[in-house]
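Student: Okay, here's the prediction I keep looking at, along with the sequence it came from:
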Amino acid sequence: MDPIYLMNNVWIIICFTLVLLMQGGFILLEAGSTRMKNAGHIAGKTIFSVGIVSLVFWAVGYGFIYGEGNAFIGLSDFFYGDFTSVVDGLAGSVDFIFQLAFAAIALTIAFGGFAERAKLTAYLVFAVAFSAIVYPVVAHWIWGDGWLGALGKQDFAGSTVVHLTGAAAALAATIILKPRIGKYNKDGSANELAGHNQVYTALGVLLLWVGWFGFNAGSTLGVDDAFFGYVALNTQLAAAAGAIAAMLIVWAVAGKADVPTMLNGALAGLVAITASCAFVAPWASVLIGIIAGLIVYGSMRFFEKKQIDDPIFALSVHGTAGIWGTISTGFFATPELAAMNGGQAGLFYGGGLTQLGVQTIGVVSSGIFAFVLSFIILKVMVKVMGGIRVSEEEELVGLDLSEHGSYGYPENMPKTNGSQSA
């Protein structure tokens, strides 16, 4: 058997593992960014979410994305189990498991809009719907044989497919669920519901940063030309630039080098470069990261002023930065890299407005589709399930106790007559 074929498959399984371990980063990031009384819930719902998306993706998700069908959706390869196929130079099962990890990340991002106030049943039902139809349709449009791919849409590792799709669903959930109790005052001013552990948040970001090399560099789908090293370089530079830019802007505006803003800047740089990491020069990666770090700070402030309660900043980090990262290739894609990876050169390399227009169409169509369909699904869930938000009492007690019957930090929670209580 061809040794390069074997090496490519081993490389992608390693990258799958890195992307799967990003879920650990999300657990720490979300738990650290929210309050102690919800920490165990966040950890648990992340694990069962990965379980649900795995089964749904196997049953229908992969087929809707990559199956033979039409420009809108795939219609074959359901209940995937072909051990003889070769896809993009990989064993079909290896390609499947790698793509599954991306679907799981998109769902985790979507659940950022549910944080600290949604019923466990809401997570269960929406996980199935999102994994079965919302994510697969957008992914088919761009990565399958869909209409955006046919236009030449550039989204190397998923700024649109994964991050914007997840953020659009999170926005729908945030609007329907409404803000957490105590977040906003009657005059519209916001109260800070601070996360309980910045160390967890920082460690979560670092784990995500490391996992992102499986995300972006793994999307080369092989090692034979070592192009994954170039992709990794661009990824590192954008993340670094995003962290520094966000820290400097919040320091200049607020007078303090706010840690959560700095961490979100690093993530924004990673999200932004995800679309363009195979299309741009290193200097452009730095600029993309800087702009992402500045944009994420402004976006965080914007959503808070609009009373859109986003506890883990999914809308800004994954949504706003995802939009910028997708559009950035329309400016910075080099002729050589664009030709090698599909699409056309960006505006600043003499490519005119063509690629920029395609990128914009992709952002608008994918974002609207994911938001509208998620909104409809959630509205139906509210009607059928009698609501998807926990009661006021349950929210005040915390989802650890109200949804799971135990605290994530039992030794730190108050007790009455030898039993746990709120």
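Tutor: Yep, that arrived. Note that the structure is a prediction, hence the values are computed from the model and not measured.
Student: C-alpha only now, for contacts and for neighbours.
Tutor: Fine.
Student: Tell me which stretches of the stretch 101-250 of the chain form helices.
Tutor: Assigned by DSSP state H, counting those that start in this stretch, the stretch 101-250 of the chain shows helices spanning 120-129, 135-143, 147-151, 165-177, 198-216, 227-254.
Student: Over to the stretch 301-422 of the chain?
Tutor: Assigned by DSSP H, counting those that start in this stretch, the helices in the stretch 301-422 of the chain fall at 314, 321-332, 335-341, 354-385, 392-397, 399-404.
Student: Next up, a structure to set beside the first:
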Amino acid sequence: MRKFSLPLIAALLALAGPALAQDAAGAEAAAAAISPDVVYIFNTLLFLIGGFLVMWMAAGFAMLEAGLVRSKNVTTQLFKNISLFSIAGLMYWLVGYNLMYPVDGWTIPGVVGQLFSPKAIDPAGAGNAADGYSAGSDFFFQLMFCATTASIVSGTLAERIKLWPFMIFTVILTGFIYPIEASWEWGAGWLDARGFSDFAGSTLVHATGGFAALAGAIVLGARHGKYRADGRMQPMPGSNLALATLGTFILWLGWFGFNGASQLALGSVNDAADVGRIFVNTNMAASAGAIAAIITTQLMYGKIDLTMVLNGALAGLVAITAEPLMPSILGAVLIGGVGGAIAVLVVPMLDRWKIDDVVGAIPVHLVAGVWGTMIVPASNPDASYSVQALGVIAIGGFVFIVSYALWLVLKATMGIRVSQEAEITGLDISEMGMEAYPDFVIAK
């Protein structure tokens, strides 16, 4: 290695100082001179990339649920996932988006937005840099959150619900229930005015889906044979843990779009840095959730339960979703770890109450979502515990009551549950007339 004398080094630094200062000043000037066109392009790109990552989560839910239901119900579960995604797309365009983002067009100020006002996007070739992003990219991104809410309900009610009542409920959930409660915060409604904070939807999306699922599970009842007369719970293992694991990893991947693109901007150095920080915290929370579930199941049952570990990772993701930007890495680990433990601890509680949640969506999305929302003030000084609690109670009460009433109406008018014979045979035959695994024949 060539050595330099100290005087020579000092001289070189002295000569380089003005040049370095000039470069720094030039960089600052360049940053300040970023054109509105560039900001528009980067923000739009963030929405589009985030949107298709969240859309990919639909595949994750489909694979997770297909793996956790029994083989005789897999086709039905796959159908429900593609149908709910399609229903969400149409309903969010027809009424949901403008109901959720009414701007100055509130029907009831701060509470209910514009009714029956289909979303319009920019005409072809007519983007406006002053808007900051394209209207189409924003609509696409926000739609994915709406569809996610419905996906949560699907897994809880698996293996015993009729298809048409489920799809009718999805129409109301994606067109009205979700957009109304989400407008209270993201649409600058009454909760936003009080300082409620839910960055990417631990409560607005995940707990909302969980409350709707809880209402449905109570009205629908448990699967035949799940809870025996002697009070014991009968395990009903899923058909394919490989698919369930694949679904979890797909959801984990999609969550980077879910949380990262919720920064809603990529047109500055600070925004780019924040998106990177969100990615890191999201990943660390998921990792901590999985590890917490591993430890908790080992301590509780003496063995590790893979399905609990998968849900532990998802619960960690749900928990960090309310505030993925502000916590330190250690904070994200703690938030996700508690979420993962919750996913394990709540399951036996539901079984004691005979609430049959096939895929564990209520512990993961509802309970871990509430936890993530309530812990926001620990890292975000602009949030308060009292307002966070107010938001959770208001959203949870609204979603549960409306969902419960809707499930009761559907039950009374058209019935929501298949017959016991159809349930024993499997919904693939009774509801769909086709099997996911036709080459596998059970010997009589």
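Tutor: Sure thing, it's come through. Please read these numbers as outputs of a predicted model, since none were measured by experiment.
Student: Can you calculate the TM-score here?
Tutor: After superposition, the two chains reach a TM-score of 0.91 (TM-score structural alignment, normalised by the length of structure 1), with 397 aligned residues with a Cα RMSD of 1.6 Å.
Student: of all the helices of the stretch 101-250 of structure 1, which lies closest to residue 33 of structure 1?
Tutor: The closest of the helices of the stretch 101-250 of structure 1 to residue 33 of structure 1 is helix 198-216. By Cα to Cα, the value is 6.2 Å.
Student: Summarise which helices and strands that closest one is packed against.
Tutor: If you count contacts as 3 or more Cα pairs under 8 Å, 6 or more residues apart in numbering; DSSP states H and E, helix 198-216 of structure 1 packs onto helix 3-33, helix 227-254, helix 259-276.
Student: So what does residue 282 of structure 1 match up with in structure 2?
Tutor: Applying TM-score structural alignment, one finds that residue 282 of structure 1 aligns to residue 329 in structure 2.
Student: show me the residues around its match that make contact.
Tutor: Applying Cα atoms under 8 Å, 6 or more residues apart in numbering to residue 329 of structure 2 gives the contacts 280-281, 284.
Student: From residue 101 of structure 2, how far out is the nearest residue to residue 189 of structure 2 once chain neighbours are set aside?
Tutor: Distance criterion Cα to Cα, 6 or more residues apart in numbering; nearest residue to residue 189 of structure 2, sequence neighbours excluded, is residue 110 at 3.9 Å. In this view, residue 110 of structure 2 and residue 101 of structure 2 are 10 Å apart by Cα to Cα, to the nearest Å.
Student: Repeat that for residue 200 of structure 2.
Tutor: In terms of Cα to Cα, residue 200 of structure 2 sits 15 Å off from residue 101 of structure 2.
Student: same check, this time on residue 168 of structure 2
Tutor: Distance of residue 168 of structure 2 to residue 101 of structure 2, computed by Cα to Cα: 23 Å.
Student: Those two: who's more crowded?
Tutor: Between residue 168 of structure 2 and residue 101, residue 101 has the larger neighbour count (other Cα atoms under 10 Å), namely 23 against 15.
Student: list the contacts for the corresponding residue of structure 1 for that one?
Tutor: Residue pairing (TM-score structural alignment): residue 101 of structure 2 is matched to residue 66 of structure 1. Applying Cα under 8 Å, 6+ apart to residue 66 of structure 1 gives the contacts 74, 76-77, 140, 143-145.
Student: wait, what's in contact with the equivalent of residue 218 of structure 1 over in structure 2?
Tutor: Counting by TM-score structural alignment, residue 218 of structure 1 lines up with residue 261 in structure 2. Contact partners of residue 261 of structure 2, counting by Cα under 8 Å, 6+ apart, are 46-47, 49-51, 275.
Student: Generate CSV for these, with distance to residue 434 of structure 2 as supplementary columns.
Tutor: Listed next are these as CSV, based on distance: Cα to Cα, whole Å:
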residue, distance to residue 434 of structure 2
46, 40
47, 38
49, 35
50, 35
51, 32
275, 44
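Student: what two of these have the greatest distance between them?
Tutor: Greatest spatial distance among the contacts of residue 261 of structure 2 (Cα to Cα): 51 and 275, at 14.6 Å.
Student: Settle it for me: which of these two has more neighbours?
Tutor: Using other Cα under 10 Å as the criterion, residue 51 of structure 2 and residue 275 rank with residue 51 on top: 26 against 23.
Student: Roughly how far does that one sit from residue 146 of structure 2?
Tutor: Between residue 51 of structure 2 and residue 146 of structure 2 the computed distance is 11 Å (Cα to Cα).
Student: swap in residue 138 of structure 2?
Tutor: 13 Å.
Student: Which of the two has more residues huddled nearby?
Tutor: Counted by other Cα under 10 Å, residue 138 of structure 2 and residue 146 do not tie: residue 146 has more neighbours, with 26 against 18.
Student: count of residues packed around the alignment partner in structure 1 of residue 158 of structure 2?
Tutor: When structure 1 is aligned by TM-score structural alignment, residue 158 of structure 2 is paired with residue 115. By other Cα under 10 Å, the residues close to residue 115 of structure 1 number 26.
Student: Name all residues that make contact with residue 115 of structure 1.
Tutor: Per Cα under 8 Å, 6+ apart, neighbours of residue 115 of structure 1: 42, 311-312.
Student: can you pull the contacts of the closest residue to residue 220 of structure 1 other than its chain neighbours?
Tutor: Closest residue in space to residue 220 of structure 1, ignoring its immediate chain neighbours: residue 228 at 5.9 Å, by Cα to Cα, 6+ apart. Taking Cα under 8 Å, 6+ apart, we find residue 228 of structure 1 in contact with 217-218, 220, 222.
Student: Can you tell me which of the residues you listed has the most neighbours?
Tutor: Highest neighbour count within the contacts of residue 228 of structure 1: residue 217, with 30 neighbours (other Cα under 10 Å).
Student: correct me, but that residue touches residue 234?
Tutor: No - the criterion here is Cα atoms under 8 Å, and residue 217 of structure 1 misses it with residue 234 at 9.7 Å.
Student: on that earlier part again, closest to residue 210 of structure 1 among the contacts of residue 115 of structure 1?
Tutor: Closest to residue 210 of structure 1, out of all of those and judged by Cα to Cα, is residue 312, at 19.4 Å.
Student: and the closest one, what pairs with it in structure 2?
Tutor: So residue 312 of structure 1 corresponds to residue 359, using TM-score structural alignment.
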